[in-house]
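Enquirer: My questions concern the predicted model and sequence given below.
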Amino acid sequence: MRPIPAGFVQTLTVTVTDEMTVDFGELGAVHPVYATYWMAKHFEEVGRKIILPFLEDGEGGIGSQVEVIHTGPALPGMAVTVTATFTEQAGRRVHATMRAVTELGDEIGHGSTTQFVLPQTRIDANFEALRARWAARVAGTGGS
């Protein structure tokens, strides 16, 4: 992985949809506002945008940590911009801070993400090993 410049920033702007509001499936709809779990998804997405320009051929990234502190609401139809700011590269770990702001200028969340950079072949091999274990279990042959 090539070095990421200090303070490198990426953004992601989304429009909150009804699908992005709080609905816990089994428990049903709770609040008609932007859900914390969608904010977490968007934090991870913009965190990935931090590493993509700096990956070497054959490298891939995988999220390993996300912290979300959800401090305010956004309604369906509102635009939310999530800004990721690179903070540190420690070996294969890339850390970024996150900030979510509505089109009204209200900060509605902040936090951080960590991406882990590995050879893509290693990432793929880990997923294949998991698929093999799962297939063995589904087939009833064990696979521990």
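Expert: That came in fine, so what should we check first?

Enquirer: Going by C-alpha atoms from here, please, whenever you check contacts or count neighbours.
Expert: Fine.

Enquirer: so is the most centrally placed residue in the chain in a helix, a strand, or just coil?
Expert: By C-alpha atoms, centre = their mean, the chain has its centre lying nearest to Glu44, at 1.3 Å. Using DSSP: H, G, I helix; E, B strand; the rest coil, the structure places Glu44 in helix.

Enquirer: Included below, for side-by-side comparison, is a second structure:
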Amino acid sequence: MKPSMQIGNIATVEFVVSEKMQPRFDGIIIHPVCSTWDLAHQFEITSRKALVPHLEDGEEGIGTHLSIDHLAPALLGQKVKITSTVIKIDESTVICSIQGKCGDSIVATGEQIQRVFPIEVVERIIANANN
């Protein structure tokens, strides 16, 4: 990773909750809110944005952990801001603390861990996934 990867680096993503983000099981919409799995997807996107600018050529990140506590609903049409903050770094690991907010209300918190490897190692991990 480049020296620019520092504890305290922040990345943000904003989105408006749309109908396609509602929790749906067997084709039935359960609630008119943002689903937990959509929040988790946005957590992943935001944490990746915190990592990618700091990768060296030939490096790639792999997500190895994601936790999310869905604390409050984000309603259809509401804007959600996800903020991912780098809280720990070592030679090959980046840990981000993540928070999702609608205005001043916290809707979700969590953590994401990414491991950074040379691209060849990532390709080998993928190639050996079914062996």
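Expert: Good, I have the coordinates. Keep in mind the model is a prediction, meaning the values are calculated, not measured.

Enquirer: Determine the longest strand present in structure 2.
Expert: strand 105-118 (DSSP state E).

Enquirer: List the buried residues of it.
Expert: 106-117 (16 or more other C-alpha atoms under 10 Å).

Enquirer: likewise stretch 32-48 of structure 1?
Expert: 32-36, 39-40, 42-48.

Enquirer: burial count for Ala129 of structure 2?
Expert: For Ala129 of structure 2, the count of nearby residues is 8 (other C-alpha atoms under 10 Å).

Enquirer: in a helix, that's where it is, yeah?
Expert: No. Applying three-state DSSP, one finds Ala129 of structure 2 to be coil, outside a helix.

Enquirer: any idea how far it is from Lys79 of structure 2?
Expert: Distance of Ala129 of structure 2 to Lys79 of structure 2, computed by C-alpha to C-alpha, to the nearest Å: 38 Å.

Enquirer: now swap in Gly58 of structure 2 and tell me
Expert: In terms of C-alpha to C-alpha, Gly58 of structure 2 sits 36 Å off from Lys79 of structure 2.

Enquirer: Now Asp98 of structure 2: which helix or strand?
Expert: For residue 98 of structure 2 the amino acid is Ile, not Asp. strand 93-102 (DSSP states H and E).

Enquirer: Likewise for Gln6 of structure 2?
Expert: Per DSSP H and E: Gln6 of structure 2 is located in neither a helix nor a strand.

Enquirer: contacting residues around it?
Expert: By C-alpha atoms under 8 Å, 6 or more residues apart in numbering, the residues touching Gln6 of structure 2 are 86, 89.
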